[in-house]
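Student: Just to be clear, the model below is a prediction. Sequence and coordinates:
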Amino acid sequence: MLIGREVTVLGAGVAGLAVARALALRGAAVTVLEQADTLTDIGAGLQITPNGARVLRSLGLGDSLSGAGLRAKAVQLLDGETGSKVLRIDLAELRPGQEYRFVHRADLIALLADGAREAGVEIRLGQKIAEVALGGDKPRLVTEAGTEIRTGLLIGADGLHSRTRAALNGPVAPFFTHQVAWRATLPEKPGGDPEARVYMGPGRHLVTYPLRGGTLRNIVAVEERRNWVEESWRLRDDPLALRLAFENFVPEVRDWLARVDEPWLWGLFRHPVARRWHGQGGVILGDAAHPTLPFLAQGANMALEDAWVLSACLARHDEEAAGLAAYQLAREARVRRIVEAANANARNYHLTGMKRDIAHLGLRAIAALRPAAMLGRFDWLYGYDATAI
């Protein structure tokens, strides 16, 4: 049913570009509408885990992924105040057949955009949508300039503040988690180990890993606080505030933060998983359907999974409504589990007092006695193959 089907995708992020290529490869005529004037992205890193890498390779973008991202060898959890090792997971040794990569977000967007265009997708920039109306003969979009656009199937990949989600579910107010995150990238000399490090401390933690062949260091630093911060990816903060938040951490962390000139800051909010993912000619995926906190590195990976499963379900069913229903049924339980696991990590990284000592002691025991056990706890996550659906 997809051959020649007109599809409009709102948003040229990871979810939007991935679903655009997936549908175009199956014969759909896909147009992507993006509000930005250029497909640039604020510098930040992300992790592509095996479940996301499988989708990229099945989309024919495996070589591009290999060229864009370092292959991760290990993950280390450390006490941020003493530097002592809590746990090290050797990915290369324990999961040699699985692919974990560190990728600059801008590089992932670029390879997905190239892949979408190569498959015949039209990407239209500068399309700021003010209104999304579902129902009637066709979904209707109104731009900020007042232009009306009628679409075929409308796919909302329009992120946290999705107008498509609101059209399906009505407005839902998120709530502040009382956590904020800074992010930054720093120039680095290549040659360090390609591993992710998590420095944990009371009420705060910092994650770092290399990007672009080791020439950049990605930093995400999270602090608990009572003050509300706007939910935005585009706020700047005083670097002194970041340095003060981690002044009791080990020298290597303080040295990195001393080199940060203008960190980006965003407040972390929790949104419920959408109740309705489809209806009246529209469907949502990625952050529009199930926003998640960044404590399991699964936002981009879930978006890639969604893209594949949505396109496969639409291709498999003769009726569009049946395909959309099958898509939500296939995805909803899994993404809810991932979102809750990310919420749990937010708590576990910031333990204090006796709870922290006991937790770290337990992790050290696992590392010494059964090093594969910790990674095995996430086989349900990384072993999942969306392309088998």
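Tutor: Yep, that arrived.

Student: going forward, measure contacts between C-alpha atoms and count neighbours the same way
Tutor: Noted.

Student: wait, what's in contact with Tyr349?
Tutor: With contact taken as CA atoms under 8 Å, 6 or more residues apart in numbering, Tyr349 is in contact with 200-201, 203-205.

Student: secondary structure element for the closest residue to Glu247 other than its chain neighbours?
Tutor: Nearest-residue entry for Glu247: Arg254, 6.6 Å, with adjacent residues in sequence omitted and distances by CA to CA, 6 or more residues apart in numbering. Per DSSP states H and E, Arg254 falls inside helix 251-258.

Student: Could you tell me how far that helix lies from the centre of the chain?
Tutor: The chain centre lies 26 Å from the centre of helix 251-258; the measure is CA atoms, centre = their mean, to the nearest Å.

Student: what's the next secondary structure element after it?
Tutor: Next along the chain after helix 251-258, taking DSSP H and E as the criterion, comes strand 264-270.

Student: Give me the residues contacting that next one.
Tutor: By CA under 8 Å, 6+ apart, strand 264-270 touches 174-184, 228-237, 291-293.

Student: Buried ones among the residues you listed?
Tutor: By neighbour count, with 16 or more other CA atoms under 10 Å, these hold 176-177, 179-184, 229, 231, 291-293 as buried.

Student: okay if I get those residues as TSV plus secondary structure and distance to His360?
Tutor: Listed next are the buried ones among the contacts of strand 264-270 as TSV, based on DSSP: H, G, I helix; E, B strand; the rest coil; distance: CA to CA, whole Å:
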residue	secondary structure	distance to His360
Phe176	strand	28
Thr177	strand	24
Gln179	strand	22
Val180	strand	24
Ala181	strand	23
Trp182	strand	25
Arg183	strand	26
Ala184	strand	28
Val229	coil	31
Glu231	coil	32
Pro291	coil	29
Thr292	coil	25
Leu293	coil	23
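
Student: now, among those residues, which is nearest to Gly27?
Tutor: Gly27 has its nearest neighbour among the buried ones among the contacts of strand 264-270 in Pro291, at 29.2 Å by CA to CA.

Student: one more structure, for comparison:
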Amino acid sequence: MKVAIVGGGLGGLTAALLLRQAGVEAVVYEQAAELREVGAGIGVSPNMVRPLVRAGLGERLASFAVPMDAAWELRRWEDGRVLASQTMGEECRRLYGSDFYVAHRADLLDMLVKALPEDVIRTDRRLEVLRQDPDGVELTFGTATGAKATVVADAVIGADGIHSAVRPAVVDEEPPRFSGLCAYRCLIDAERAPELSVRRVQTLWLGPGRHFVHYPIRDRKLINVVAIVPAGEWRVESWTADGRLEDLRGEFETWDPRLRGLIDAATATKRWALYDRSPLERWTSGRVTLLGDAAHSMLPFLGQGAAQAVEDAVVLAICLREATRETAAKALARYERIRRPRASQVQLMSRGREVLNHLPDGPAQLERDATLAASSPLRQSAWLYGHDPETAVTD
């Protein structure tokens, strides 16, 4: 059986690796001329780490990812007072069988590329036409030279992100939901950054109307920054759109001087409007199905976008492992039945987190801070981090 994966991001490459390890012939078709990850830092939670370790990538992951041995930390906006701190390291390993890492998305992508044979990834392939019949799927790709490339597959996986070209073949498109927020993202040289930001700690600053996250990546040589603020007139939904540092500084000009010092150390920023989609009514149509953001794009507040794509890939590989050309559609339907409820739950639970994070100072904010101080976020995340997609297939 031949599987065509449209999209060479983290989800598509993980699916290709796990499918090939399951004995399924899978090829990735990526529209870019070269594989490169335009994002920056990413949290690699235990439910994402365990499948990568099972796939033989544990040692490679540990060679570049930074384990959060120290803590998650929540701080007050105006003075940096610690509102809550969660020890990680041994406690995380005991509860969930792995570390919680942070890493550069490009390093994760490179790890997956190196784990695959060179001929598995075909770049400069932009999907133009997808046709399926009971016997297979025909895909026509355009290239930079204007030439066309036609591929026939027994099953197609749309792993091509939030603006998926495969999704219209599965379900009618609906407009995205605008959150009213936008995100600034920076990568800052650690040598220029305040000492507070270089520690192996993922820090979340909470304040009226906005919040700010930072943590070190690449052996603590870079500091990843994400700032969530009201979008104003900004509506550009693109990780590659440039923002203005003066606008970012203006959003936090009254905050703790150490946080302002971190922003001052930045030399550039990206800015994108935050949209998500409501859960789709279906992921699969015959021999075509969706995976990752193409199936369940979500807001970033639970840090689960990539982890859910990896969970998808695990279940997909198991379902297709025993399938034949004749039973491919049934295997994809089974994959959807297992994954769609779980991913839709995470998708919906990612909404509304900013309301709690952005409370104005006052009674509700004081109540929130007291609740945070008495809570254990690591244990409360068991529904996320403790999920095993292999067990879900058995169940």
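Tutor: Received the coordinates, thanks. The model shown is predicted, which means the values in this text are computed figures rather than measured ones.

Student: Tell me the counterpart of the residue nearest to Glu247 of the first structure in the second structure.
Tutor: In the second structure, Arg254 of the first structure lines up with Arg260, judged by TM-score structural alignment.

Student: for the second structure, which helix is longest?
Tutor: helix 328-349 (DSSP state H).

Student: Which residue range of the first structure does that one align onto?
Tutor: Mapped onto the first structure using TM-score structural alignment, helix 328-349 of the second structure spans residues 320-341.

Student: try stretch 17-29 of the second structure
Tutor: Counting by TM-score structural alignment, stretch 17-29 of the second structure sits on residues 21-33 of the first structure.

Student: next one: stretch 208-227 of the second structure
Tutor: Stretch 208-227 of the second structure maps onto residues 202-221 of the first structure, going by TM-score structural alignment.

Student: what's the counterpart of Cys319 of the second structure in the first structure?
Tutor: That one, Cys319 of the second structure, aligns with Cys313 by TM-score structural alignment.

Student: surely its match meets Ala326?
Tutor: Yes: Cys313 of the first structure is within contact range of Ala326, at 6.3 Å (criterion: CA atoms under 8 Å).

Student: Give the aligned equivalent of Ala300 of the first structure in the second structure.
Tutor: By TM-score structural alignment, Ala300 of the first structure lines up with Ala306 in the second structure.

Student: centre of the chain versus the helix or strand harbouring that match, how much separation?
Tutor: Secondary structure from DSSP H and E places Ala306 of the second structure in helix 305-321. How far helix 305-321 of the second structure lies from its chain's middle: 13 Å, per CA atoms, centre = their mean.

Student: Over to stretch 82-97 of the second structure?
Tutor: Per CA atoms, centre = their mean, the centroid offset for stretch 82-97 of the second structure relative to its chain is 21 Å.

Student: circling back: contact partners for the match of Ala300 of the first structure?
Tutor: Applying CA under 8 Å, 6+ apart, the residues near Ala306 of the second structure are 10-11, 48, 292.

Student: that older thread, just the buried residues of the match of stretch 208-227 of the second structure, please?
Tutor: 202-214, 216-221.

Student: And stretch 283-293 of the second structure, by the same measure?
Tutor: 283-293.

Student: if we can go back for a sec, which residues are in contact with the helix holding Arg254 of the first structure?
Tutor: 186, 239, 242-243, 246-247.

Student: Which residue range of the first structure does stretch 46-55 of the second structure align onto?
Tutor: Counting by TM-score structural alignment, stretch 46-55 of the second structure corresponds to 50-59 in the first structure.

Student: ok, the alignment partner in the first structure of Gly180 of the second structure to Gly353 of the first structure distance?
Tutor: Using TM-score structural alignment as the criterion, the counterpart of Gly180 of the second structure in the first structure is His178. Counting by CA to CA, to the nearest Å, the separation of His178 of the first structure from Gly353 of the first structure is 20 Å.

Student: just checking, which of the contacts of Ala306 of the second structure belong to strands?
Tutor: Among those, no residue falls in strands (DSSP state E).

Student: Most neighbours of all those residues, which one?
Tutor: Gly11 (29 neighbours; other CA atoms under 10 Å).

Student: for the residue nearest to that one when sequence neighbours are not counted, what are its contacts?
Tutor: On the basis of CA to CA, 6+ apart, the spatially nearest residue to Gly11 of the second structure that is not a chain neighbour turns out to be Ala309, at 5.0 Å. By CA under 8 Å, 6+ apart, Ala309 of the second structure lies in contact with 10-11, 291-293.

Student: And Val19 of the first structure, by the same measure?
Tutor: Contacts of Val19 of the first structure were listed using CA under 8 Å, 6+ apart, and they are 304, 306-308, 310-311.

Student: please redo it, this time with the cut-off set to 6 Å
Tutor: By CA atoms under 6 Å, 6 or more residues apart in numbering, Val19 of the first structure lies in contact with Ala307.

Student: roughly how far apart are it and Gly383 of the first structure?
Tutor: The value you get for Val19 of the first structure to Gly383 of the first structure, if CA to CA is used, is 21 Å.

Student: Repeat that for Ala221 of the first structure.
Tutor: For Ala221 of the first structure relative to Gly383 of the first structure (CA to CA), the value is 28 Å.

Student: next one: Val55 of the first structure
Tutor: In terms of CA to CA, Val55 of the first structure sits 12 Å off from Gly383 of the first structure.

Student: tell me the secondary structure for the nearest residue to Ala183 of the second structure once chain neighbours are set aside?
Tutor: In this structure, Ala183 of the second structure finds its nearest non-sequential neighbour in Ile228, 4.6 Å apart by CA to CA, 6+ apart. Per DSSP: H, G, I helix; E, B strand; the rest coil, the local secondary structure of Ile228 of the second structure is strand.

Student: burial count for the residue nearest to Ala22 of the second structure when sequence neighbours are not counted?
Tutor: Nearest residue to Ala22 of the second structure, sequence neighbours excluded (CA to CA, 6+ apart): Arg321, at 5.5 Å. For Arg321 of the second structure, the count of nearby residues is 19 (other CA under 10 Å).

Student: Distance of Arg321 of the second structure relative to Ala328 of the second structure?
Tutor: 10 Å.
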